[in-house]
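Enquirer: Model the following, please.
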Amino acid sequence: MTIRIPMHIDAKLLTLTQWLSPAFPVGAFAFSHGLEQAARNGWVESASDLLEWLQDIMHHGSGFSDAIWIRLANDADTEADVLTLNAQCRAFAPSIERLREAERQGQAFARVTSDVWQVKLPALQLPIALGAAARQEDLPIEAVITLYLQSFLGNLVSAAQRIMPLGQTDAQAVLAKLNRDCIDIAEKTKTAKLQDISSSAFLSDIASMRHEKLQPRIFQS
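Expert: Presented below is the predicted three-dimensional model:
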């Protein structure tokens, strides 16, 4: 049996994959989310270490939190609500580098999507900007969160290849093993609220704080 997918759904998914592509000009390649410091400390030295590190971030740290921020922004009814969420998102940042990471990528995302898709977006933190833009473009929020998380992980795996001995095959194997985590977190956050945002990925947060003084370094975070 042939399954026919309506063209309007195709267009929305293509828009979403374009937004979350490594080629989309938000400068994600410049940030390691503290991974550079973790590798320097000897906390992440192998593919198995990297997998465990990323799973902790996804389920207990910024991955889970970002998924909730995206949902909350997507549910916001007014620009004032979005701006309030953005201020709260900034307040939850565990370090100045994490704050700048989300801020600079969010500003770039808002600028490009506003120019190309004519969505109305002020300068926002990345997960807030994505959630708000997805609402305006009527993109499926489950897909938005799932693909955002995969894109986030893909960037960190790519960063790991530049700072530790990790080959292309092992890198892709790590990313493939995390696909289920992306789906699970999108599902887990369906009914999440602001009070559900927390982080117990302590080493990841500590790494982002220590990275501020790391020299020499490749990444901005």
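Enquirer: going forward, measure contacts and count neighbours with C-alpha atoms only.
Expert: Noted.
Enquirer: Give me the distance between the residue sitting nearest the centre point of the chain and residue 204.
Expert: Nearest residue to the geometric centre of the chain (CA atoms, centre = their mean): residue 152, 4.1 Å. According to CA to CA, to the nearest Å, residue 152 stands 15 Å off from residue 204.
Enquirer: what does residue 34 give?
Expert: 6 Å.
Enquirer: which residues touch the strand or helix carrying the residue nearest to the centre of the chain?
Expert: If you go by DSSP states H and E, residue 152 is part of helix 141-163. Contact with helix 141-163 is made by 16-17, 20-22, 28-29, 31-33, 35-36, 39, 50, 54, 63, 67, 70-71, 74, 131, 134, 166-168, 171, 174-175, 178-179, 182-183, 185-187, as judged by CA atoms under 8 Å, 6 or more residues apart in numbering.
Enquirer: another one to check against the first:
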Amino acid sequence: MSDLLTLVQWLSPAFPVGSFAYSHGMEQAIAAGDVTSADDLAAWLEDILRLGAGRSDAILLACALRGEAEDRLAAVARALAASRERWEETMAQGRAFAEAITGATGTPMDPLPYPVAVGVAARRLDLPPAQVAAQYLHAVASNLVSAAVRFVPLGQAEGQRVLAGLHATVAEIADQAAKARVDDITAFAPRADLAAMRHETMDVRIFRT
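Expert: Below is the predicted model:
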């Protein structure tokens, strides 16, 4: 139970990685009218989890958790960032995560892309890879739901219904990622990637990505 609570702490909004400042390009999608309702949000997040960074990050995390070479995984994570802001998102959160882990545990940790950093840190926890990946994906989805609640805006109840509706998807992808290898990574979420690129030129922005 202690290890599970530790993981929940690492992936909670209270852990100082600054996740609240990132929308993964969704701010641009909302401004463009692509995400204006709870149904739109659910479809958008389903695509990110199944086809975009959600699945890719979960596989990278699982590979790191199994002890695969951190340098190689970090290089793949950087290469998968389709825009400057997405690169900064994964690198900044990973750096903040490593600093927070170092401060909390007293054990130095090198900065790595966020999913790789979480996987490396989770090696010290006695938890199944699928459970770690599921918690990570749930935290990602929860953060984006929170962003949409603030910016669409959606009601809190609508946001929670969307998040609950993604639980089965999160569990399925986590189970797949736990058994996957780096070579199994595929991604095709062009609308999300384009939104992240266009976000860089927005005149007024609330989020960093």
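Enquirer: now what about the TM-score between them?
Expert: The TM-score (TM-score structural alignment, normalised by the length of structure 2) is 0.96; 209 aligned residues with a CA RMSD of 1.2 Å.
Enquirer: before we move on, back to that, check the alignment and tell me where the residue nearest to the centre of structure 1 lands in structure 2.
Expert: Under the alignment (TM-score structural alignment), residue 152 of structure 1 maps onto residue 140 of structure 2.
Enquirer: Please apply the same query to residue 182 of structure 1.
Expert: So residue 182 of structure 1 corresponds to residue 170, using TM-score structural alignment.
Enquirer: Next, that match: secondary structure please.
Expert: Here residue 170 of structure 2 takes the helix state, with states given by DSSP: H, G, I helix; E, B strand; the rest coil.
Enquirer: And it, how far from residue 79 of structure 2?
Expert: 24 Å.
Enquirer: of those two, who's got more company?
Expert: residue 170 (25 against 11; other CA atoms under 10 Å).
Enquirer: Quickly find the element holding residue 60 of structure 2.
Expert: With DSSP H and E as criterion, residue 60 of structure 2 is part of helix 53-65.
Enquirer: tell me, that helix lands on which residues of structure 1?
Expert: Going by TM-score structural alignment, helix 53-65 of structure 2 sits over residues 62-74 in structure 1.
Enquirer: and the corresponding residue of structure 1 for residue 15 of structure 2, how many neighbours?
Expert: Here residue 15 of structure 2 is matched to residue 24 in structure 1, going by TM-score structural alignment. Using other CA under 10 Å as the criterion, residue 24 of structure 1 is surrounded by 15 other residues.
Enquirer: ok now do residue 24 of structure 1, which residues does it touch?
Expert: Contacts of residue 24 of structure 1 by CA under 8 Å, 6+ apart are residue 18.
Enquirer: State the distance from it to residue 219 of structure 1.
Expert: 18 Å.
Enquirer: now residue 28 of structure 1
Expert: Residue 28 of structure 1 is 10 Å from residue 219 of structure 1, by CA to CA.
Enquirer: Who has more neighbours out of the two?
Expert: Set residue 28 of structure 1 next to residue 219 and count neighbours by other CA under 10 Å: residue 28 wins out with 21 against 18.
Enquirer: what about the counterpart of residue 158 of structure 2 in structure 1, is that helix, strand or coil?
Expert: In structure 1, residue 158 of structure 2 lines up with residue 170, judged by TM-score structural alignment. Recorded secondary structure, residue 170 of structure 1: helix (three-state DSSP).
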